[in-house]
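Enquirer: Got a sequence here, can you build the structure:
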Amino acid sequence: MQGLVVGAPRSGAGKTTLMLALLAAFRRRGLRVGAAKSGPDYIDPAFHEAASARPSGNLDSWAMPPRLLESRAAAAGQGLDLLLVESAMGLFDGAGAEPGRQGSAADLAARFGLPVLLLLDVSGQSQTAAALARGFATHRDGVRLAGVVLNRVASPRHRAGAAEAIGAIGLPVLGALPRDAALSLPERHLGLVQAREQQELPALLERLATLAETALDLDAILAAAAPLPATPALSGGLPGAPALPPPGQRIALADDAAFSFLYPHVAEGWRAAGATLHPFSPLADEPPPPGCDACWLPGGYPELHAGRLAAAGRFLDGLRRFAEDHPVHGECGGYMLLGQGLEDASGQRHAMAGLLSHATSFARRRMNLGYRQAVLLAEGPLGRAGTVLRGHEFHYATVTEAGDDAPLATLSDARGQALGAGGGQRGRVSGSFFHAIAQQEA
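Expert: The predicted structure follows:
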């Protein structure tokens, strides 16, 4: 299996569009091509899967212990001719202080020896792009550029100016994508509008595959890929390290447009431990399925569907009955649903499940974004008291009523700065804005 990292200087440079074009074009060629996303991201992997027809997951050097990271890389590349890893934010952007565990795509490139295909948005510049490319090529030992793709090129003259300057420093330009608003994917407050909500996505993927065939040197890009090194986990010599313990053996899993943010590696780990997942839709007014012994409410967009959720009496009553005898855990959006009420963007308050005593608002917004380390304060669906987890927060909702529940965990950021207690726990019910990625090795 060969691999490449697709990186850029920043978010919004067009990495996901390039990824989809490459995946669709190589799949059209008959290659077994797949993808992974660097860092915490629920949304982009679903687009990868749509383009490649193969599951896509996450590789996170900060949140995942080394053995888990290696086992996830092995799983991501299993049976493939080519694995493309999409960078989050800029190539070198991370948060941790420990070298090699900062959460950046550059960590993955260095750890696994994968060359980087650098995407440069050259709108508003030309030859200056060469200075950026030179900086990326020399910034970090162990990170090697395979070549450059230019994005948002306005004309043949524009392309030539940037490409000649980059070629003069010894880096190949392996393609150029035009400035075309029709190639953009629609966005909302947490990123791209989810793949499951975009009916035009198959047609867009066909256009992107054709664009890649005409605008990119696919043969050179494929030739630039490198094999992953033969580490014990990647060679099958180490068992996959656990991510999160399953909260039960039969897990009722909320799964619809309001609740969809579950990491694939978490679900796979639960199944590997013998658990089964039983999806249900709160938006369709479905209660947790009978016979389940735990309920998991993932993050998502409850703020966009608050009225429908408040009116879903069969779901809410069923969830309350379920919580009398079984553990229920909510992450981010699920945590918002478990509270007393949720204000939508207009400021209208909608009654929620009332299983925890806090209330939240999407009208009074404040962005919360960053890695988090959590130490559990009591036993619950996430593990025993004292368990150390790593994950992240990304939400705009605020807590308007703190409530009086016992806190779920103490939190710190990626550099160890204490953030105080977070989340809530009452009886068998728990939740927080914290998205767990992996339990840390003792």
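Enquirer: When you work out contacts or count neighbours from here on, use the C-alpha atoms and nothing else.
Expert: Fine.
Enquirer: Buried residues in stretch 24-39, which are they?
Expert: 24-28, 32-39 (16 or more other CA atoms under 10 Å).
Enquirer: Repeat that for stretch 47-54.
Expert: Result for stretch 47-54 [16+ other CA under 10 Å]: buried residues Phe47, His48, Glu49, Ala50, Ala51, Ser52, Ala53, Arg54.
Enquirer: So which of the residues you listed sit within strands?
Expert: Assigned to strands by DSSP state E, none of these qualify.
Enquirer: any idea which element the closest residue to Ile166 other than its chain neighbours lies in?
Expert: Sequence neighbours aside, Ala130 is the residue nearest to Ile166 in space, at 4.5 Å (criterion: CA to CA, 6 or more residues apart in numbering). Following DSSP states H and E, one finds Ala130 within helix 128-138.
Enquirer: what packs against the helix or strand just after that helix?
Expert: Downstream of helix 128-138, the next assigned helix or strand under DSSP H and E is strand 145-153. The criterion is 3 or more CA pairs under 8 Å, 6 or more residues apart in numbering; DSSP states H and E, and the helices and strands that strand 145-153 contacts are strand 116-121, helix 128-138, strand 173-178.
Enquirer: Out of the buried residues of stretch 24-39, the closest to His395 would be?
Expert: If you rank the buried residues of stretch 24-39 by distance to His395 using CA to CA, Gly39 comes first, at 16.1 Å.
Enquirer: and this one, so I can compare the two:
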Amino acid sequence: MAYRGCAAASREPIVTRGLIISAPRSGSGKTTVTLGLLAALRGRGVAVTAAKAGPDYIDTAFHAAASGKPGLNLDSWAMPPALIDALIADATRDAELLLVEGAMGLFDGIDAPPGRSGAAADLAARLGLPVLLVIDVSGASQSHAALLRGFSTHDPAVRIAGVVLNRVGSERHLRMVRDATAALGLPILGAIPRDAPPALPERHLGLVQAEEHPALEAALSALGAHIADHLDLDAVRALAAPMGAAAGGLDGLALPPPGQRIALARDAAFSFVYPHVMAAWRRAGAELLPFSPLADEAPPGAADSCWLPGGYPELHAGRLAASATFLDGLRRFAATRPVHGECGGHMVLGEVLEDAGGERHAMAGLLGHSTSFARRRMNLGYRQARLLSDGVLGSAGTMLRGHEFHYATVTQPGGNDPLAMLSDGEGRRIGPAGGRRGRVSGSFFHAIALAETTA
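Expert: I've put the predicted structure just below:
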């Protein structure tokens, strides 16, 4: 429960309400509806915030731009329940409404104990939040009644409370879907026509990043107006359920900071850092010192550690290879202080990065491996990592949960000592992964949270 107003004696409690926005599958329009609702409701003066169910850096940045509040991830597999509670409590402190956008389909997760599959349905059940289901109705009409009946009864703990019909072809098409589904008693809160405004541009890991969008504010404003025209905003707000007051803090639950003053690479090539991780570092007293490798900046000398996040270095390999100040400064930094790279950062720490056209670019050479974006293979999934030595991620034996999502391949392993032993989300052993040399470490593994047990 949050409070409104400045004077303590006159502050009125804000009862935060919550709603899950999900769909039967990817590509149904969840992100379009979520961003449009955030922009439209914010335009009406509603204090609205958003979260993404599952591991996703890109959508949370768009959520932040549309809502004016920091982005947030909630992951029922990677995060201990107590961490989820603490993150929600922090995110909703000054919010009237929390919209949680699902990933893939509502019930899509992994084979895991109940409530820990990573599916958006886990959050709906655990938090008691109703679901607004976005359905792409193109290519069918009456058959959507069967789909809705199935989703409504599949899990008694998950309540489908309303529906948005997306990509409606005509008034006749809309009438046929409405008539077929009327007996189910599910309110249809909106119908979005097939000739909607163009979608936000995409690339190989999802949407083009919010910070790279040439006219993001105008695009979100137009999307908000479009959603306001085709959805009943008052009905959507009424659908949301009051959320109980969550307690607890992030201490002992989130990743510890890799140093007290962290040089953080931050630009279009290095942007994949989870908001809750940075928030936890700051709460632990760490100072983040951003710098831009694309602007040929070296890690700040005042820092005592350097973190190279994931992102899109494969799209900027030539520019990075020509950034002598950055690369030389990074090498000098690594001689005396720890440097860690996640995914794209790990690629830049290696010897060579091959771009999509097959051109090879020299990288920092602090680790011995080489990677290629020309020889692509998708790597996607939850990961549990057991650290093999002490380092910035924790002491040897520490168990971390996170994920991988990349298309790059390792073309030369380079003889690095492995950073961690990996298993997938269902416990199947993957084997040694990542690399470490002296004070330098890296991996394609993105860390989300500490696991609940250590080995």
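Enquirer: Next, the TM-score between them, please.
Expert: Between these two chains, after superposing, the TM-score reads 0.97 (TM-score structural alignment, normalised by the length of the first structure); 438 aligned residues with a CA RMSD of 1.0 Å.
Enquirer: Let me have the helices and strands packed on strand 145-153 of the first structure in JSON lines, adding distance to Leu205 of the first structure and mean neighbour count as columns.
Expert: Formatted as JSON lines, these follow (distance: least, CA to CA, whole Å; neighbours: other CA atoms under 10 Å):
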{"stretch": "strand 116-121", "distance to Leu205 of the first structure": "19", "mean neighbour count": "26"}
{"stretch": "helix 128-138", "distance to Leu205 of the first structure": "28", "mean neighbour count": "17"}
{"stretch": "strand 173-178", "distance to Leu205 of the first structure": "15", "mean neighbour count": "22"}
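Enquirer: between these, which one is nearest to Gly427 of the first structure?
Expert: Nearest of those (CA to CA): strand 116-121, 48.7 Å.
Enquirer: how about the nearest residue to the aligned partner of Leu304 of the first structure in the second structure, chain neighbours excluded?
Expert: Alignment note (TM-score structural alignment): Leu304 of the first structure maps to Leu315 of the second structure. Nearest non-adjacent residue to Leu315 of the second structure, counting by CA to CA, 6+ apart: Asp355, 7.1 Å away.
Enquirer: returning to that earlier point: tell me who's in contact with the residue nearest to Ile166 of the first structure.
Expert: Ala162, Ala165, Ile166, Ile169 (CA atoms under 8 Å, 6 or more residues apart in numbering).
Enquirer: Give the burial count for Arg25 of the second structure, as a bare number.
Expert: By the measure other CA atoms under 10 Å, the count of residues near Arg25 of the second structure is 18.
Enquirer: now swap in the one 5 residues further on and tell me
Expert: Under the neighbour criterion other CA under 10 Å, Lys30 of the second structure is assigned a count of 27.
Enquirer: who are the neighbours in contact with it?
Expert: Contacts of Lys30 of the second structure (CA under 8 Å, 6+ apart): Ile21, Ser22, Ala23, Glu101, Gly102, Val134.
Enquirer: what about the fifth one, distance to Ala235 of the second structure?
Expert: Right, the one you point to is Gly102 of the second structure. The gap separating Gly102 of the second structure from Ala235 of the second structure is 20 Å, by CA to CA, to the nearest Å.
Enquirer: where do the helices sit along the stretch 301-442 of the first structure?
Expert: 306-310, 313-323, 333-338 (DSSP state H, counting those that start in this stretch).
Enquirer: I'd like these as TSV, with mean neighbour count appended.
Expert: Shown next, in TSV, are those (neighbours: other CA atoms under 10 Å):
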stretch	mean neighbour count
helix 306-310	21
helix 313-323	18
helix 333-338	29
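Enquirer: Which of the ones you listed sits closest to Pro245 of the first structure?
Expert: Short answer: helix 333-338, nearest of these by CA to CA, at 18.5 Å.
Enquirer: From the contact counts, what lies against that closest one?
Expert: By 3+ CA pairs under 8 Å, 6+ apart, helix 333-338 of the first structure packs against strand 294-297, strand 299-300, strand 328-331, strand 429-432.
Enquirer: I am finished for the moment; much appreciated.
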